[in-house]
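S.K.: Structure, please.
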Amino acid sequence: MIDFLLSGDALMALLTLTFLEIILGIDNILFISISAGKLPQEQRKKATNIGLLLALVQRVILLFFVSYLTKLKTPFWVVESSWISFELNVQSLILMLGGLFLLYKSTTEIMEKLETNKEEKLKESKPKTLKDVLLQILIIDLVFSIDSILTAVGMTSGLHSNSNYTLILMITAVIISIIVMIAFANKIREVIERHPSMQILGLAFLILIAFLLITESAHVSHAVVFNNEVGVIPKGYLYFAIAFSLGVEIINIRMKKSNLKKKSNTKVEE
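M.R.: So this is what the prediction gives:
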């Protein structure tokens, strides 16, 4: 086993898989950061770390049931009509429900932030508890975990005849990626909390991710609408949009800080 794990193919697969796990975890970090922001200040870091640790435990457990996960594509409800047809399976159902849940949470959060009478709204609303936030994180992480695990299975397929060796490789990649995410998640959350525009941007990203999950659900179930098969949206488009938008927002934040410094210096000179 050691010889396999130290081989060039295994190390390259580990690096690639770890990188992909971190990239796929961006949406998870966004959701955890925004959800943790609903808690009192002293509980936010704790919720972020626990949320990511729960993600680690959940993904490792799912890896041990990877043979079952590959069977999630077996359809249990088939619909065929003149204008729509699909083969609903457990994987597509989980993706659909996760996308709808994420869409609901994102839109309600945006609506709350757009309330004109914000102070009264905050007084009337009950504060979120750590248990409620962790439950939400656990639910949405299940959706992200399945996507992540199936990606890992596809990448490590055929590396070795012994499936236990590839299982250890996948678990190692997941552990490393979660450690990296824990190292940066709280810093990301603090940046989002300091800048309200970043919060709206993050929620907008979650809406995009929700639509991505819904279309992926339709693609997995081989949905055909008006003789047109629903295709999957490449995730590279989403990550490029996130990177580009963040870049523009960072420039805007720096410009605002620069303008504030200029105004303060002008007042001092006067």
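
S.K.: hey, let's count contacts and neighbours off CA atoms from now on
M.R.: Noted.

S.K.: Give me the distance between residue 203 and residue 95.
M.R.: Distance, residue 203 to residue 95, by Cα to Cα, to the nearest Å: 19 Å.

S.K.: And this one, please, so the two structures can be compared:
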Amino acid sequence: MDSLLQLAADPAAWAALATLIVMEVVLGIDNLIFISILTNKLPEEHQTKARRIGIGLALILRLGLLASIAYIVQLTEPVFEVLGKAFSWRDLILIAGGLFLLWKATQEIHHSVDPEPEDKAVGGKAQIGFAAAIGQILVLDLVFSIDSIITAVGMTDHVPIMVIAVLVAVSVMLLAADPLSRFIANNPTVVMLALGFLIMIGMTLIAEGFGAHVPKGYIYTAMAFSAGVEGLNILVRRRRRAKTGNL
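M.R.: Here you go, the predicted structure:
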């Protein structure tokens, strides 16, 4: 209790908390985009439930990883070498997660460009089973959770700060999940943009796994710029429709 009070009185701890919350929220965007795209392929009555389960699993995984933080730190230790390049368990998880994202995003782009026959799709969207959706969300939750917790460990040594940051970030994900999913569903071009983001994130994870550090600022600046351009396109389309309707 005394240690928590001392931590609360430390300005540096508050600065670390604010920084970590922002970082965790930003990292959670990747996770949320994937969850939104995947759950939008479920029947409408199952979508909200699947999103909440997916985000709940993300919270459980993050808190579980924090509880075993000593083990998580060891994931960065090399376990074998290939042609002079050392690989850790974290590297292997990032590479596997990146490959999974590339496969999934490419598959979704294929479904968008060449839709399934009517007997396999509803409303022009390929459908998936509830259990399959939760399974795929769990795989990416694990990858993003490990990346999130290792990032947190690199920013502070205080577990309570990490726990608070994770709780805040996951709460933001929970609040943003339904509005983001509705926005993606109502704007088909945004789906393609989001899938492009997932391919970029997948390539980044693979690069990180092979030891090529890609500054996150570059990635999120590119995403913000692309999202801004798409926002202008949406605004132009709406104004054109409004003018056409008034004629």
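
S.K.: Got a TM-score for the pair?
M.R.: Here the TM-score for the pair of chains, by TM-score structural alignment, normalised by the length of structure 2, is 0.93; 242 aligned residues with a Cα RMSD of 1.6 Å.

S.K.: hang on, the earlier thing: compare residue 203 and residue 95 of structure 1 (neighbour count), which wins?
M.R.: Between residue 203 of structure 1 and residue 95, counted using other Cα atoms under 10 Å, residue 95 has the larger neighbour count: 26 against 23.

S.K.: what's that one in contact with, if anything?
M.R.: Contacts for residue 95 of structure 1 were tallied using Cα atoms under 8 Å, 6 or more residues apart in numbering; they are 143, 213, 214, 216, 217.

S.K.: Select from those residues every entry located in strands.
M.R.: Using DSSP state E, no member of these falls within strands.

S.K.: Can you turn the buried part of these into a PyMOL selection?
M.R.: A single PyMOL command selects the buried members of the contacts of residue 95 of structure 1 (16 or more other Cα atoms under 10 Å):
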select buried, resi 143+213+214+216+217
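
S.K.: Residue 260 of structure 1 corresponds to which position in structure 2?
M.R.: Aligned by TM-score structural alignment, residue 260 of structure 1 pairs with residue 241 of structure 2.

S.K.: Number of residues surrounding that match?
M.R.: 11.

S.K.: next one: the one 4 residues further on
M.R.: Residues contacting residue 245 of structure 2 under the criterion other Cα under 10 Å number 8.

S.K.: what does residue 38 of structure 1 give?
M.R.: Other residues lying near residue 38 of structure 1 total 16 when counted by other Cα under 10 Å.

S.K.: Tell me which residue of structure 2 lines up with it.
M.R.: In structure 2, residue 38 of structure 1 lines up with residue 41, judged by TM-score structural alignment.

S.K.: How about the secondary structure of its match?
M.R.: Under DSSP: H, G, I helix; E, B strand; the rest coil, residue 41 of structure 2 falls in the coil class.

S.K.: Residue 85 of structure 1 now?
M.R.: strand.

S.K.: now residue 56 of structure 2: how far from residue 103 of structure 2?
M.R.: Taking Cα to Cα, one finds residue 56 of structure 2 at 24 Å from residue 103 of structure 2.

S.K.: actually residue 35 of structure 2, sorry about that
M.R.: 15 Å.

S.K.: Residue 137 of structure 2 too?
M.R.: 14 Å.

S.K.: more neighbours, the two?
M.R.: Set side by side, residue 137 of structure 2 and residue 103 show more neighbours around residue 137, with 25 against 15, by other Cα under 10 Å.

S.K.: okay, and stretch 172-189 of structure 1 goes to which residues in structure 2?
M.R.: Against structure 2, stretch 172-189 of structure 1 falls on residues 164-181 (TM-score structural alignment).

S.K.: How about that stretch, which residues are buried there?
M.R.: 165-171, 173-174, 177-178, 180-181.

S.K.: Ok, stretch 15-31 of structure 1 next?
M.R.: 17-25, 27-31.

S.K.: before we move on, which element is whichever residue in structure 2 pairs up with residue 4 of structure 1 in?
M.R.: Aligned against structure 2 by TM-score structural alignment, residue 4 of structure 1 finds its counterpart in residue 7. Residue 7 of structure 2 belongs to helix 2-8 when assigned by DSSP states H and E.

S.K.: contacts for that helix?
M.R.: With Cα under 8 Å, 6+ apart, helix 2-8 of structure 2 has contacts from 13, 14.

S.K.: how about residue 37 of structure 2, what does it touch?
M.R.: 181, 184, 191.
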